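*Asks:* Here is my input; please provide its structure:
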Amino acid sequence: MDEAKRLRLLEEFRNQLVNFLDELIDQFPMESDFVLIRMFIKDQVPVTDILGRFIRDLLPLQEIVAKRNQQFFLENTILYTGGNIKTDKVDHFKKLWQSDTLEDCDRKVIWDWMDLFMRIAGSYHTNFGQIAGWERNNEKIIF
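*Replies:* Below you'll find the model as predicted:
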């Protein structure tokens, strides 16, 4: 296996996730949670944990993302859980997705980001498999 390629994919995933959060912070300057999440992802959590969870929990949903099924954001708590995020915060992020604050062009940009994360995660998974400690149990997720 090509260790340099593996490390590049890990770095690209983290960098792009931080860039995505930067965009969200610009879009929603009053949402301080995005700043905290950005700091947490950039400096606190090992990128292998972030990508491992993404591959295990979200990569199986790539078809839902490709179809732009908004249930991905509305019914899927995987995006919002795993840390110390309270239920009211989960509901808040879902309401943000449904709000008039986000225009259709904003939603398209977010979908494009999800496509990018799916491509990076898919490339990692194809080349290197699942990340140790983040193995999937082959359950199919249906909305």
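*Asks:* Please make it C-alpha for all contacts and neighbour counts, starting now.
*Replies:* Will do.
*Asks:* Tell me how far Leu7 lies from Trp111.
*Replies:* Distance of Leu7 to Trp111, computed by Cα to Cα, to the nearest Å: 25 Å.
*Asks:* Compare neighbour counts for those two and give me the winner.
*Replies:* Between Leu7 and Trp111, Trp111 has the larger neighbour count (other Cα atoms under 10 Å), namely 18 against 13.
*Asks:* Next, the more buried one: secondary structure please.
*Replies:* Secondary structure assignment for Trp111 (DSSP: H, G, I helix; E, B strand; the rest coil): helix.
*Asks:* correct me, but it touches Val65?
*Replies:* Yes. With contact defined as Cα atoms under 8 Å, Trp111 counts as touching Val65 (7.2 Å).
*Asks:* residues near Asp104, how many?
*Replies:* Using other Cα under 10 Å: Asp104 sits among 10 other residues.
*Asks:* Please apply the same query to Phe40.
*Replies:* Phe40, neighbours per other Cα under 10 Å, totals 14.
*Asks:* if I look at it, how far off is Leu96?
*Replies:* Distance from Phe40 to Leu96, by Cα to Cα: 21 Å.
*Asks:* I'd like the structure of this one too, to check against the first:
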Amino acid sequence: MSKTEVLIMFRKNLLDFLSNLIEQFPKEGDFVLLKILLSDQIPIEEAMKIFSERILPYVDMIKSKDERFFLESTDLFEGVANDKVNYFRNIWLSPSLNQDDKDNLWKWFRLFANLAVKYSQFN
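*Replies:* Model (predicted):
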């Protein structure tokens, strides 16, 4: 897989992931804003570089479905207001996410972690 293919796959899947989050949490406008920014404003290579730097230290946690990734890891959300970081923790702990939802989140993050690993091989 080429670097361009990794970036295309990352962009497509990240936008799909955000669409799913918007559908599941329609009152959370930040997901809409983030999708718009990633669709039109932020170059995908820049987004991938930042995302890779932040997720690579957690690849093992993601692969083993270690919930501490969602509950304790704040590096992924660096630059995001603390109340939003806590929002993600609270969502993970709340009954609004059932086990299927959590499994789907793990699938998404495993995909993103794998893409980050592939992307890091080009740098």
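*Asks:* Asp40 of structure 2 matches what in structure 1?
*Replies:* In structure 1, the residue paired with Asp40 of structure 2 is Asp43, using TM-score structural alignment.
*Asks:* what ranges do the helices span in structure 1?
*Replies:* Ranges of helices in structure 1, per DSSP state H, are 3-27, 32-39, 47-53, 62-66, 71-74, 87-98, 104-128.
*Asks:* now the last one, how far from the chain's geometric center?
*Replies:* Going back to what we said before, that points to helix 104-128 of structure 1. Distance, stretch centre to chain centre, for helix 104-128 of structure 1: 8 Å (Cα atoms, centre = their mean, to the nearest Å).
*Asks:* Any buried residues in it, and which?
*Replies:* 110-111, 113-115, 117-118, 120-122, 124-125 (16 or more other Cα atoms under 10 Å).
*Asks:* How about the second one?
*Replies:* Buried residues in helix 32-39 of structure 1, defined by neighbour count with 16+ other Cα under 10 Å: 34-35, 38.
*Asks:* Which member of the residues you listed is positioned nearest Asp91 of structure 1?
*Replies:* When those are ranked by distance to Asp91 of structure 1 (Cα to Cα), Phe34 comes first, at 14.8 Å.
*Asks:* Need the nearest residue in space to the most centrally placed residue in structure 2, chain neighbours excluded.
*Replies:* Closest to where the C-alpha atoms of structure 2 average out (Cα atoms, centre = their mean) is Phe109, at 6.0 Å. Using Cα to Cα, 6 or more residues apart in numbering and skipping residues adjacent in sequence, the residue nearest Phe109 of structure 2 is Ile62, 6.8 Å away.
*Asks:* Quick one: residues contacting the one you found.
*Replies:* 69, 106, 109-110, 113 (Cα atoms under 8 Å, 6 or more residues apart in numbering).
*Asks:* In a markdown table: those residues, plus distance to Phe10 of structure 2.
*Replies:* What follows is the contacts of Ile62 of structure 2, written out as a markdown table (distance: Cα to Cα, whole Å):
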| residue | distance to Phe10 of structure 2 |
| --- | --- |
| Phe69 | 20 |
| Trp106 | 16 |
| Phe109 | 11 |
| Arg110 | 12 |
| Ala113 | 10 |
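*Asks:* Shared with structure 1, which of those residues?
*Replies:* Compared against structure 1 with both residues aligned by TM-score structural alignment, their matches' Cα atoms under 8 Å, these retain 69, 106, 109-110.
*Asks:* which bit of structure 2 covers stretch 6-21 of structure 1?
*Replies:* Under TM-score structural alignment, the match for stretch 6-21 of structure 1 is residues 3-18.
*Asks:* let me redo that: stretch 112-122 of structure 1
*Replies:* Using TM-score structural alignment, stretch 112-122 of structure 1 pairs with 107-117 in structure 2.
*Asks:* mean shift between the matching stretch and structure 1?
*Replies:* Taking mean Cα distance after the TM-score superposition for structure 1, the mean distance separating stretch 107-117 of structure 2 from the aligned residues in structure 1 is 0.9 Å.
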